[in-house]
Structures are given as structure tokens and as C-alpha cells.
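coords below, sequence missing:
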């Protein structure tokens, strides 16, 4: 197998239509099976699941929203193809991963107190906290059932793969919640390596699972599923870094969140930690020192939040985060270098390229 250089690797078209078309085709290939799975739920949790996926409004009327981009579905489908698995294996894996992803979003919004998701009320705001928890639990159970019922002898291995990812995800979510209680600077501050571990668990675990699951369910060699899983985890860290940038400088029309939302909530994100130095010795440079003082005061007014964003950029937080994303995307590409070249791998590379383009 010949490794591709960075110049040879396919990139998304400048307007992102390459990746958008890949995502659309993968969503369409998964949608019938995902719809059938949701249809097996009790009607009430099923409606909440459909609402969360963007398929309907409260009460069940069809939605014009269309839902998310389906990155995890696409990863599952394309990685299964890259591993030589049957199409139905990739679809079953994509359904299981998308059910788990939706479950995590329902519970995350409750834990984080987020009132909106994709420019609509979060499920817990639209239906109530208890019902949202119930719908999330139903989706979790349905995901496990989907893999357990998949044809072939590798269902148990796929369930173990999903369970391991969920354990990592819980670990990452726990660390993320605990970070909120720690100071911005000083001995108790969050170090960048701690943040990277959190991001790999919270975001990378499920993307890694999405990438590996079809190969595991299809009985591919261990080295193939491992390479795909590593690629997905690196993609997850890069994806989280980009999300952190969007949480500070993102366009609300694209992110569905208010501008500077992470700064207003005091969330420990990579750009802020990088700007502060993320070391026990404290902030580095005058911009970092001014930023630390501002964060300790808890910026809430628009002018203070804008000032904080400016200081983060001045102290190098934005550039450091872009470098972090690029570094992990390059590592994801290197993992794909170990696989035989083909259309699926080429499309995976296009998706990787599209992640960084979200903020450039």
C-alpha cells in the first residue's frame, strides 16, 4: 500500500460541496433503517427522538429543519466500505452510532443547561426534563438492540466496541463537568494534556467507535478496525478543537448558539486554556494576564465578552487551537494511509478536510 502525501490527499471543494454531497448520500442510505428503528419505540419517546433528529416538531408535525449533518453516520458507512464490509453492515453500525449520539445530546443539554439545540428548544425544554431523560434511555437501549440483532457472528464484538466507547464518553463528560469547578490559573488549573484527554474521551470516543464499528461488525482484521478507530479518535479531538473555536467566534446562523456562548458560560475550552498558558505557573504575557483577570471577574456584559475574545486571540489561543486541529487531522490521515486506497478512503479524506474548513 502506498501512503498519500498531504498534497495528494483529496480535499473538499472550496465551497464544501464535496463533503456536503458525501454526507447527503450517506444520510439517505441510512435514513430508512434509522426511521424503522425509531418506529419501534413507544410513540412518545419516539416523537422526542424524531424531534431531536430534526424530523418533526413538538406534536409530531413534519419539520423543515432537516436535522444534523450526519458526520457519524457517514463515518460508519464509509469506514465499513473501506474495511470491505457489506453495505447493510455499515448501515446497521451507522444506525447504532446515530442513536447513541442522539442519546448523548439529549442528556448533555440537560447537564449543561443548554436551552437550544440547532436553533430550536432543546428536547428537555420542549418536553420536560424527565421525558427527555426517558427518551435518551430509550435510544441507548435501541442502539444496543440494533447491534445485538445484526446478522452474522460479530454482534457481541460490536456491542463491546460500543460499550467501551460509552465508558470513555462518560469519563470525558465527567471530566468536562469537573473542569467547571477548577480555577483558570494556578496549581489547580486545567492543563492542556488534561483537556486533550477529556476531548478524546468525550468527542473522540464516539467518532472512533463510528469509524471502527462497521469493520468490527463485518469481521474485518483487528489491525483494520484499530486503524479506523484511531483515525476517528484523532478526528474527534480536531472536531472538538474546531467546536471550541466556533463556541467563541462562530456565526450563530451556523452554530445555532449565541455568539461568544462558551465565554459567557465560563466553559474551559482549548483556545482559552492555550491563551492562558495552561500551566501551574500561570498566564504568559501581558494579554494572557489581562485575560486571566477578566475571566476571574466573570465577564457577562457584551463589551467584556468581546474583550475576552480579543485577548484570547492576542495571546495566541486561536492560532494554537487551529494548529491543534490540523495536527490531529494529519494524524487521522496517517491512520488512513495504512488502508488500501479506494473510493471510500478518498471520501473519508474529503470529510477530514471539511472539518478544518468550518473555521477557515
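Received the coordinates, thanks. This structure is a prediction, so every number in the text was calculated from the model and none was measured.

okay, CA-based contacts and neighbour counts for the rest of this
Will do.

host element of residue 173?
Applying DSSP states H and E as the criterion places residue 173 in helix 155-179.

which helices and strands sit right next to that helix?
helix 129-148, helix 192-199, helix 205-217 (3 or more Cα pairs under 8 Å, 6 or more residues apart in numbering; DSSP states H and E).

how far is the first one from where the chain is centred?
In other words, helix 129-148. 19 Å (Cα atoms, centre = their mean, to the nearest Å).

same check, this time on the last one
Centroid separation for helix 205-217 versus its chain: 13 Å, with Cα atoms, centre = their mean.

That one: which residues count as buried?
205-217 (16 or more other Cα atoms under 10 Å).

just the shortest one next, same as before
Burial within helix 192-199, assessed by neighbour count using 16+ other Cα under 10 Å, is assigned to 192, 195-199.

got the residues you listed as JSON lines, with distance to residue 166 columns?
Putting those into JSON lines (distance: Cα to Cα, whole Å) gives the following:
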{"residue": "192", "distance to residue 166": "23"}
{"residue": "195", "distance to residue 166": "18"}
{"residue": "196", "distance to residue 166": "17"}
{"residue": "197", "distance to residue 166": "15"}
{"residue": "198", "distance to residue 166": "13"}
{"residue": "199", "distance to residue 166": "14"}
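
Which residue is the nearest non-sequential neighbour of the residue nearest in space to the middle of the chain?
The centre of the chain sits closest to residue 203, judged by Cα atoms, centre = their mean, with a distance of 4.8 Å. Spatially, and ignoring its direct neighbours in sequence, residue 203 is nearest to residue 236 (5.2 Å; Cα to Cα, 6 or more residues apart in numbering).

next, the one to line up against it:
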């Protein structure tokens, strides 16, 4: 089955592509995770949703499969087969989950996907070591079957990891700075989120038989989509419903994160933005009433409107890059549908 046959006739083709990618990638992800050293395999299986905290197997992988969907669909976009790109999809998803495990420790997030995070349940060392193991495993997955694209794929993935780490480091630095511009934030978020989504598209193209030059426009498509995806995630961090996001209400504001809508509100010059700045500068914990008030301040100061405009700009740039890649018509429709579902979500 291809992405196009999976999405054909669906009321939401983008969701259908995600479900197809999850079904195609899930068994391979489970198989590779079981090859981890026993000391970390259980923690990894718990984080990925393959088993519960007691080690009892669960039915399937709980991730959204965003990055595997990009890998598999981009492989088809250049004339290759999705099954030829499954290893690349697994590798990218392992790197993504490495970053999530470390993110949860850095941000001290107690919940992910409606369950306690690994560090919260098993301790910080468990989360750090599991993340390290997934990163190493990702490179082993790509190297497992030597081929003409193997060296290029490993280099592309490694470059994305370096950029991702740089983005994470900047995110930490920004928390300590009193002023951050939306342009600085966009560069950080492109590194933190866009780098791996760009690599997902590029790795899919390489696995599908494209050379590095043909893969470049698809990489750019993924990078722009990644920034749009992150800004939407920022909006959910302010307004998301805990029942769908799996995180506490207003979690980003509670942590006083400088996300795109917050930064746009702070830079607005409006009275609401100044009030928000005072709230952020206060060292006092924020109550649920404070969080609701802060969300209203972000909206009234124009932060939400600015964030949504930024999402639309990045989508336009992503679609321009996709057109330059000249993908197969069916794949172009699938990637467009996928981009729309990723930037119009509520979880």
C-alpha cells in the first residue's frame, strides 16, 4: 500500500497518511527497540508506548508518526517505494524520541502522552541513558544495510542532530535572557524542530533513490514545515486542552517559556504586552487563574494573530520548496494534506 492508496477516499487524507506511516513503521520500531541492551530496553519500550511501566506489552506505538510519514511519503515522491524507506523512518523516529526524553528532563515535564515521563517514573539517569541509547540505535539502523545512500544518510542524520542540539541549547539560553526577538526564536525553532523534519524528508528522498541535489528542495520543505509545526505547538502550549495535549493547561506559560506568540505579544508595544512582561518577570508561581489571564493577554496583545500569520508564511515557503522538488502528483497531494493536518491540529 502507498500513501496515496491509504489516503484515497479518506475524509482527512493527512490523518490517513499518518495512520499508514504508523502501521508501516511500528513493527520495525518495536523490533529494533528490542535489540537495545536489557538495562535500557524496558525504559525505551515504556517511553515509546510499546509496554507499560511493569514491562507488559501494549498493542502498538503511541507516537503520531509525523516524521516517519514525511520519510515514507518523500521516498514515494521521488519514485521510490515506502518499504525501502522504513529503516530511515525508524532512525528518524528514534532520534525524535531521544530528543523528547532529554527535553522532558530539561523542562521537568511530568507528563507525556497522558502518562508519567520516564524521568518522573524511573529517574533522571534512566531518561538520559535511554535517550543516549536511542540516538546510538538510530545510527545503527541506518548502517545496518550498506547501500549507495548509507553514508549520505548517516551524514544527513548526524548533521540534523547537531543542529537540533544547537537549537535546544539556544532554547535554554533564551530562558535566561530578558529579551528575545521573534527572528531569533524562529532561527532557534528551525534548528530545534525544522532540522529533523527536514532530514526526515531528505532521508526519505535518498532512500527512494534520489541524489543529494534532488533531495535538497524536500529538505527545505521539511524545515519550513517544522517551524510552522513548532509555532502551532507553541499555541497549544498556551491554549491546548490537557485532555488532548496530555500536558497541564498553560504549561508553557507556567514555565515562563518565551514561545512565538508570547514573544510577539511582548514586542507589541500594547499595554497587555507590558502587563504580560510584568507577569513573566515575577518570580511567583502562577495559579490557574493567572494562566488564564496570561493567555488573554497574549491574545489581546496580538500574539496569537502574529503566530498564525507566521505559520501561514512558513507554509507558503514550504509549498514553494515542494513545487521545486517536482514530486509525483499523488505524493504532492499527500504531502500537502500532511502539512495541513500538522498545522491545524489541537494536540
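Yep, that arrived. Since the model is a prediction, treat every value here as computed from it, not as a measurement.

Superposed, what's their TM-score?
After superposition, the two chains reach a TM-score of 0.92 (TM-score structural alignment, normalised by the length of the second structure), with 338 aligned residues with a Cα RMSD of 2.0 Å.

Mind checking the helices and strands packed on helix 155-179 of the first structure for the one nearest to residue 321 of the first structure?
helix 192-199 (10.9 Å; Cα to Cα).

The closest one: average distance to aligned residues in the second structure?
Superposing on the second structure places helix 192-199 of the first structure at an average distance of 0.5 Å from its equivalents, by mean Cα distance after the TM-score superposition for the first structure.

can you name the residues of the second structure that that helix overlays?
Using TM-score structural alignment, helix 192-199 of the first structure lines up with residues 182-189 of the second structure.

Enumerate every residue touching the residue mapped onto residue 216 of the first structure from the second structure.
Aligned by TM-score structural alignment, residue 216 of the first structure pairs with residue 206 of the second structure. By Cα atoms under 8 Å, 6 or more residues apart in numbering, residue 206 of the second structure lies in contact with 75, 149, 153, 212, 215.

From residue 317 of the second structure, how far out is residue 206 of the second structure?
Per Cα to Cα, to the nearest Å, residue 206 of the second structure is found 22 Å from residue 317 of the second structure.

what ranges do the strands span in the first structure?
Along the first structure, counting by DSSP state E, strands occupy 116-117, 120-121.

Can you tell me which of those is nearest to residue 302 of the first structure?
With Cα to Cα as the measure, strand 116-117 is the member of the strands of the first structure nearest residue 302 of the first structure (20.0 Å).

so the closest one matches what in the second structure?
By TM-score structural alignment, strand 116-117 of the first structure lines up with residues 111-112 in the second structure.

just to revisit the earlier point, tell me the residue in the second structure aligned with the residue nearest to residue 203 of the first structure.
By TM-score structural alignment, residue 236 of the first structure lines up with residue 226 in the second structure.

Relative to residue 201 of the second structure, how far out is its match?
Counting by Cα to Cα - residue 226 of the second structure and residue 201 of the second structure are separated by 11 Å.

Residue 135 of the first structure -> the second structure?
Per TM-score structural alignment, residue 135 of the first structure is aligned with residue 130.

Could you do residue 102 of the first structure as well?
In the second structure, residue 102 of the first structure lands on residue 97 (TM-score structural alignment).

Go ahead and confirm its match touches residue 134.
Yes. Between residue 97 of the second structure and residue 134 there is a contact under Cα atoms under 8 Å: 7.3 Å.

More neighbours: these two, which one.
For residue 97 of the second structure versus residue 134, neighbours defined as other Cα atoms under 10 Å are more numerous around residue 134 (26 against 19).

Report the contact partners of the match of residue 102 of the first structure.
If you count contacts by Cα under 8 Å, 6+ apart, then residue 97 of the second structure has 48, 131, 134 around it.

do the same with residue 143 of the second structure
By Cα under 8 Å, 6+ apart, residue 143 of the second structure lies in contact with 150, 154.

Now check it against the first structure: what is it aligned to?
So, by TM-score structural alignment, residue 143 of the second structure is matched to residue 148.
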